[in-house]
Structures are given as C-alpha cells and as structure tokens.
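> With the input below, show me the fold.
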Amino acid sequence: MNTILSPSEFRLTSLAHGGGCGCKLAPGVLQALLADQPKAAPFASLLVGTETSDDAAVWQIDDQTCVIATTDFFMPVVDDPTDFGRIAATNAISDVYAMGGRPIFALAILGMPLGKLPVEMVRDILAGGAAACAGAGIPVAGGHSIDAPEPIYGLAVIGLCHPSEVRRNSMARPGDRLILTKSIGIGIYSAALKKGALDGDAYAEMVASTTLLNKIGADLAKNPAVHAMTDVTGFGILGHGLEVARGSGATVEIEAGRVPLLARAETWAKDGFVTGASKRNWASYGADVDLAEGIEPWRVDLLTDPQTSGGLLVSCAAEEAETILASIRAAGYPAATIIGTVHEGAGRISVV
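Now for the predicted structure:
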C-alpha cells in the first residue's frame, strides 16, 4: 500500500529518473525513431512539419493567418511544485515564440503518481503553469491527466502569426550573425541541485532564467533582417545550432568564449556537475562538430548542456546584428550576446 507523504517529507525531483529538458530522447535516438515515418509533403498548407526538426508545426489558413501548434512536457527539474509548473509552461510556450508567433491558448498535459504525491502539490503545479500562461496573456483552456509512475507536466500550445512572420530554424543565411538571448548552464545547475550544492542565490538565478518568457521572438519575426530562429533546449547550444546548420545547408560557427553562462556554470562544470543528457548529446552529434584546438572538456560539457526553457538562437543579417542585439537587451534579456556566424558549408558546426 502506498503512503502519501506531506510536501515537506520529500523532494519532488526524487520521484523522477530525470528532469526538465534533460529528459528528452537523445538526438540520435530521435532521428532513428523518425527515420521511417511518412512525410507530410502532400499537405500544401503544412508550412512546417518534421522535416527540419523545427520547434512547432505551422499550418497556413489563408493569406493572412498561420496556426502554430506545439506540445512539450517533462519531469520535475526543481522541487518547488509551483516553480516546476511555471518552468514547464514557460518552456512549452517558447516553441510558439521561436516560430515567430503569439500564443492564444494552451491545454495542460498532466501525469501524476497520485498514490505518492499530495494533491496539494499537484494543485500547485497546475497553478504555476496557469501563472506562466497568464504572463503570456493566454488561458489554460483544458487538458488531459493520467495517473503515472513519475510526475509529468507540460502544455500543448496554439499560436498565430502572419505567413510572412514564420521563422524556421532552416532559414539561416551565410554571413548571418547568431544571437543567443539567455545564458546557458541550466543542466549544470540541475545537477548541482540534485547533489545539494545549489544555494538560494543560484536557485533564484535558475528560476528567473527558466521562467523568462521568450516573447521577444514574436517581435523579432516582424524584422526582415531576422532570418531564422530556434529555442535552445534539451540538445544544448551545439545540438540546436547543428539543427540550424543542417536545415539551412550551412556551417554554424560558435565562438565558445562569447557564449553567456549562468554565474556558477563554469565553476560547477569544472567540478563535474554534468548531466547524463550532456554526454548523450555529444555521443549523438559529436561527429558533426569541429572543435578548435585547445577547447577545454568542461566547455564542451557546457555547450552540450541540456537547457530547460532556454533562450532563442537568432540568425540575422550581420549589418543589423548590433541593432537587433540592443533591442533584445532593452526588451528584458540582458544576457543576450552575439555568439557566432553562419558560413557556407554542409550541415556542420564548428567551435572556435
């Protein structure tokens, strides 16, 4: 017989074997699963499907309107249930922003071990998700729930945009500069949390980053100098940069020393606070990454670090990059930084 513990008697993360976007299947596994799936090419209105591993599906309704649809969910990355709900919802909504759209409503996805977890904690998770949706100006209009062996929460999100404002991850052009809007290191912080090394300041920094909505994506999509966007989540900056490179038929160059890091990320990476997902990521795509001589192993661990509710990777015209960067920072993303360049090539990523 299961015993329901009080919220103070256990850590929410202890109920899950993994957490946040680190739960995602490794890129190589995902490619193998999708390899034989039928293509969606016969549907002319489907502007974006599975072909380039983009952030959401896009369906054109008419000359003025596209519908953007996505779903994202995962297991707890933090122990506070309200924060878990906020982070999971923010992460799910991000896919719509990454495609250049504005969300209009969400549906909740909930799986909870109700024989183990207090109902009050489940309510707090849902409340956190609703709060993040309120911040995006959208309702949680419904959803579905199951009794599951591990806690799972996320959203299906619907958004809209004009056809001219759709931004794929496959539209980067040689000569473009790359902007990352948030610091990386969330996976490292998650590992530190599980080992009891995450203090109050670091926890606050982690939650502030993962609950910062990527609203700027909808504004950037109105700028014709912004060519491509994607959000950086479970595959790390290298994995999602590689998706841009493959989809665009280009080589993406990342300047490792320019990538913004959370305050303790470097220290903890050097101390070995690395997730298993980081190693799986490298095993999946490392053969397509060219590392400059002297790139330290801890830095590679950070570049493959799975980001939960990470920032946007924006590919834009070089001559407009500084102006676009300034507008992103002014909109409330102070860590935004130009981190690289797009070159002619064939679906590879280089780290210098």
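> C-alpha from now on. contacts and neighbour counts both.
Noted.
> And for Leu25, the neighbour number?
15 (other CA atoms under 10 Å).
> Spatially nearest residue to Thr71 (excluding sequence neighbours)?
Leaving aside its chain neighbours, Thr71 sits nearest to Ala156 (4.0 Å; criterion: CA to CA, 6 or more residues apart in numbering).
> my read is that neighbour is in a strand, agree?
Yes: assessed by DSSP: H, G, I helix; E, B strand; the rest coil, Ala156 belongs to a strand.
> so what's it up against?
With contact taken as CA atoms under 8 Å, 6 or more residues apart in numbering, Ala156 is in contact with Ala69, Thr70, Thr71, Asp72, Ala92, Ala106, Leu107, Ala108, Ile109.
> quick one: which of those residues is nearest to Ile339?
Ala92 (24.5 Å; CA to CA).
> Ignoring the adjacent residues along the chain, who's closest to that closest one?
Setting aside the residues directly before and after it, Ala92 is nearest to Asp72 in space (CA to CA, 6+ apart), at 4.9 Å.
> could you point out which element follows the host helix or strand of the one you found?
Counting by DSSP states H and E, the element that carries Asp72 is strand 66-74. Later in the chain than strand 66-74, the nearest helix or strand by DSSP H and E is helix 81-98.
> packing partners for that following helix?
Under the contact criterion of 3 or more CA pairs under 8 Å, 6 or more residues apart in numbering; DSSP states H and E, helix 81-98 touches strand 66-74, strand 102-112, helix 119-135, strand 152-161, helix 200-210, helix 216-220, strand 226-231.
> between the helix or strand that the last one is followed by and strand 226-231, how many degrees?
Sequence order places helix 236-248 as the next helix or strand after strand 226-231, per DSSP H and E. For helix 236-248 against strand 226-231, the angle by axes from the mean of the first three to the mean of the last three CA atoms, to 10 degrees is 130 degrees.
> got the contact list for helix 236-248?
Residues outside helix 236-248 that contact it (CA under 8 Å, 6+ apart): 27, 52-53, 169-173, 230-233, 250-252, 278, 281, 285, 289, 302-307, 313, 346-349.
> Which of those are buried? Put it as a ChimeraX command.
Buried subset of these, written as a ChimeraX selection, criterion 16 or more other CA atoms under 10 Å:
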select :27,53,169,170,171,172,173,230,231,232,233,250,251,252,278,281,285,289,302,303,304,305,306,307,313,347,348,349
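> Where helices are concerned, which of the contacts of helix 236-248 count?
Pro27, Ser278, Asn281, Tyr285, Leu302, Leu303 (DSSP state H).
> Here is a second sequence; please produce its structure as well for comparison:
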Amino acid sequence: MTDSAAPKQEPRLTSLSHGGGCGCKIAPGVLSDILKHTAAMPMPPELMVGIETSDDAAVYRLNDEQALIATTDFFMPIVDDAFDFGRIAATNAISDVYAMGGRPILALALVGMPINVLSTATIGRILEGGAAVCRDAGIVVAGGHTIDSVEAIYGLVALGIAHPDRIRRNADAQPGDVLVLGKPLGVGVMSAALKKGALDDAGYARMIASTTKLNVAGPDLAALDGVHAMTDVTGFGLAGHGLEIARGSGCDVLIDWASVPLHAGVRALATQSFVTGASGRNWAGYGERVLLPQDFAAEDRALLTDPQTSGGLLVSCAPSSLDAVLAAFRRHGFDAAAVVGRVGDRSERPVLRVS
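The predicted structure follows:
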C-alpha cells in the first residue's frame, strides 16, 4: 500500500469539541434571555412540569396513576474514548428521569457526527456505549435521528414514568429542609485537566466511574414522604442548580462548603487553573445571587460553579427524613452522599449563601 493510500489517523474526540460534556451548555443568563418569551406560552392543564422553573424534564399527566416524563440531553465529547463518551452521554440524559422521581422506559438516540473525519467504527463505538448504559437502566434505544455535523454530538431523548404524586420538582423545597448531594463535585475540573494531558490514570478512572453511574436512587428517594424537591447537578454547577431550587421554591439556600464532597485531587487541579470556561460563564450568569465569604478562595469558587456532567442528585428533605434519604443513597452505592446545606427562610429575591 502506498503512503497516499494509507488510512488517515483519526483525531482525538475532544479535539473536535469547542466544549465538552455539560460544559457545552449555553450560559444561564443567555439561556434565560432566549426563553423569556417562550415561558409565556399557554400550557395544557395536563402538563405538570414545563419550562417555568428550569426543571430537569417535562412531565405530562396521562391519568390518575401515570405521568410521562420526557427529557433530552446531548453534548460534545468530554473524553477521547468513544465507548466511554457514549456511556457518559447516555447516563447524563437518563439522569433527568431519575431526578424527577421516575423510572426510565425508553430512549431515542440523537447523533451528529463528522462522517468525513470519524470512522464508522468509532461512531459505532459511541452508540454501543450509549446502548450499554441503556441496558443497565433496563431500557432499549428504540430509534433516533442522525445528521452529518461539524462537531461530534451524541445524546438521548429519554422517557420515563412515575405516579403523579411521586413527581419531585426542583421548586418545592420547604424552609428548614436539609440538602443532600449524591455525588462529589469536580468533573469539569477533571475534564479540563484531561484535555491538557494533566489527569493521571487514577483520576480518569474516578471520572469515568462517577459520570457513568446511573442515579438509580431517584425513584426510591421520591417515594419518601419527607423528600420535597430534587434535581441533578449538571452544567450550571452546584451553585446554579441550588439557585434553581431557591428561585423555584421562593427560599434562600444555604451551602456549607466544608461539607460538600469533592473528587480526590480536584482542588489541587483547580488551584493549578485546570478549570473550564463554563465555570466562569456560570459565575457571570448568576454570581450576583451567590453570597460568598470574603476569604473564599478562587479555586473553591471554580468548584462551586464547576459544570458537572452526569452529576449527583441534590435532594431537599425534611430533617426527620434525612436518615432514610442517606440510607436510600447508600443502598444504591452512593457512599459519598452527604449533607451539604439547608433551605433557609422565604424570600422575595432568593439567594444562595455559602459559608
């Protein structure tokens, strides 16, 4: 075979992305401006959850016993391994069903690939990774849609089901509630280090283990009477999704930063400036509503706003239900789940306060 006929070496998947994982999200302030007129559209009475509180999924009441949960999520590569990318993207998309308290029932694939740059084998591995996670969740990929795209994009439409009384919105937290986070923070920092060749094998293994762990505790948590609100912490970081709970519920949210679980090594990486651009965009979008201590370190602020891809569930529950909430997390293997704060008083202009 002559040199001219030799196959081209494929580029790294992350080199095809201007931003990876949930760090691709449009900045919260820009997104709010885009959606400000859409939110005024009339909604049918069967729509239990729409876009009004920036919740994780739409919910449509089918009857007195069933509500349909519908969501979609897709993004560009956060890692170079095609199979891992597919797994991460699928886990992240299905998480929104769990965050509403639902059980996934079906998925559709959303695929945009640069077909003249990536081989069909690589694209196939991405889809295989997504299908493997769907099998773990007990569902199938029943169809989807593909396009030829400049950047590699993969994700799912995920559908789920729940009893209408067990839907858990992000807007129903109560004053005095305790906040529990299911996974440590720092995925965005690890992804930034990975892209620059500064994440070691152990760090990569932790990143993959976290981002491919399905939030299967969601339905059990929603079944607890004392659980008032749930969401998952993704592209807007702990601060952003905590603020969504605050705004939707009309209450201040208080975060005890010393109690927030972090992935091993991420604070040191953040200190070395391995942070995503999305972290800064997040702060620019909502920082005026976040009250920090005067001596709060720059690396801690980067972690507070760090975009999480396939992040943990954030649960707002009555103090009397805390033991049951932690037990549900532990039962499903979320050993790092921890109390990270509480819900404060009612407020006309809720803020997130960090101590």
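> returning to what we had before: which of the contacts of Ala156 of structure 1 still touch in structure 2?
Retained in structure 2: Ala69, Thr70, Thr71, Asp72, Ala92, Ala106, Leu107, Ala108, Ile109, out of these (criterion both residues aligned by TM-score structural alignment, their matches' CA atoms under 8 Å).
> The second one: what's its closest spatial neighbour, skipping adjacent residues?
With sequence-adjacent residues excluded and distances taken as CA to CA, 6+ apart, Thr70 of structure 1 is closest to Ala56, at 4.9 Å.
> ok, now which ones touch the one you found?
Residues near Ala56 of structure 1 by CA under 8 Å, 6+ apart: Val48, Gly49, Ile68, Ala69, Thr70, Thr71, Asp95, Val96, Met99.
> where's it relative to Pro103 of structure 1, distance?
Distance from Ala56 of structure 1 to Pro103 of structure 1, counting by CA to CA, to the nearest Å: 12 Å.
> who touches both of those two?
In contact with both Ala56 of structure 1 and Pro103: Val96, using CA under 8 Å, 6+ apart.
> Geometric centre of structure 1: which residue is closest?
Central residue of structure 1 (CA atoms, centre = their mean): Thr233, 2.8 Å from the mean position.
> Reformat the ones in helices among the contacts of helix 236-248 of structure 1 as JSON lines; add distance to Ala141 of structure 1.
Output for those, formatted as JSON lines (distance: CA to CA, whole Å):
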{"residue": "Pro27", "distance to Ala141 of structure 1": "32"}
{"residue": "Ser278", "distance to Ala141 of structure 1": "35"}
{"residue": "Asn281", "distance to Ala141 of structure 1": "35"}
{"residue": "Tyr285", "distance to Ala141 of structure 1": "38"}
{"residue": "Leu302", "distance to Ala141 of structure 1": "37"}
{"residue": "Leu303", "distance to Ala141 of structure 1": "37"}
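> which two in these are spaced the farthest apart?
Maximum distance among those (CA to CA): 16.8 Å, for Pro27 and Leu302.
> Could you look up the SS state of His144 of structure 1?
Here His144 of structure 1 takes the strand state, with states given by three-state DSSP.
> can I assume it is in contact with Ala108?
Yes: judged on CA atoms under 8 Å, His144 of structure 1 makes contact with Ala108 at a distance of 6.3 Å.
> got a list of what the residue nearest to Ala92 of structure 1 touches?
Applying CA under 8 Å, 6+ apart, the residues near Asp72 of structure 1 are Ala88, Asn91, Ala92, Gly154, Leu155, Ala156.
> do that again at 6 Å, thanks
Asp72 of structure 1 is in contact with Ala92, Gly154, Leu155, counting by CA atoms under 6 Å, 6 or more residues apart in numbering.
> Distance check, the residue nearest to Thr70 of structure 1 against Gly85 of structure 1.
Relative to Gly85 of structure 1, and taking CA to CA, Ala56 of structure 1 is found at 21 Å.
> pretty sure Val351 of structure 2 is touching Leu291, no?
No: contact criterion CA atoms under 6 Å: Val351 of structure 2 and Leu291 do not qualify, at 7.3 Å.
> Going by distance to Glu266 of structure 1, which of the kept ones among the contacts of Ala156 of structure 1 wins?
Using CA to CA, the kept ones among the contacts of Ala156 of structure 1 come closest to Glu266 of structure 1 at Ala92, 27.1 Å.
> out of the contacts of Asp72 of structure 1, which one sits closest to Glu205 of structure 1?
Glu205 of structure 1 lies nearest to Ala92 out of those, by CA to CA, at 19.8 Å.
> To what extent is Phe43 of structure 1 buried, counted in neighbours?
10.
> what do we get in structure 2 for it?
In structure 2, the residue paired with Phe43 of structure 1 according to TM-score structural alignment is Pro44.
> how close does its match sit to Ser249 of structure 2?
22 Å.
> Likewise for Ile26 of structure 2?
Distance check for Ile26 of structure 2 against Ser249 of structure 2: by CA to CA, it reads 23 Å.
> same deal with Met48 of structure 2?
Distance, Met48 of structure 2 to Ser249 of structure 2, using CA to CA: 16 Å.
> who's more crowded, those two?
Ser249 (23 against 17).
> contacting residues for the closest residue to the more buried one other than its chain neighbours?
Nearest in space to Ser249 of structure 2, with sequence neighbours left out and distances taken as CA to CA, 6+ apart, is Ala171 at 4.5 Å. Residues in contact with Ala171 of structure 2, defined by CA under 6 Å, 6+ apart, are Ile245, Gly248, Ser249.
> Same list (these) but as a markdown table, adding distance to Asp200 of structure 2.
Listed next are the contacts of Ala171 of structure 2 as a markdown table, based on distance: CA to CA, whole Å:
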| residue | distance to Asp200 of structure 2 |
| --- | --- |
| Ile245 | 35 |
| Gly248 | 40 |
| Ser249 | 41 |
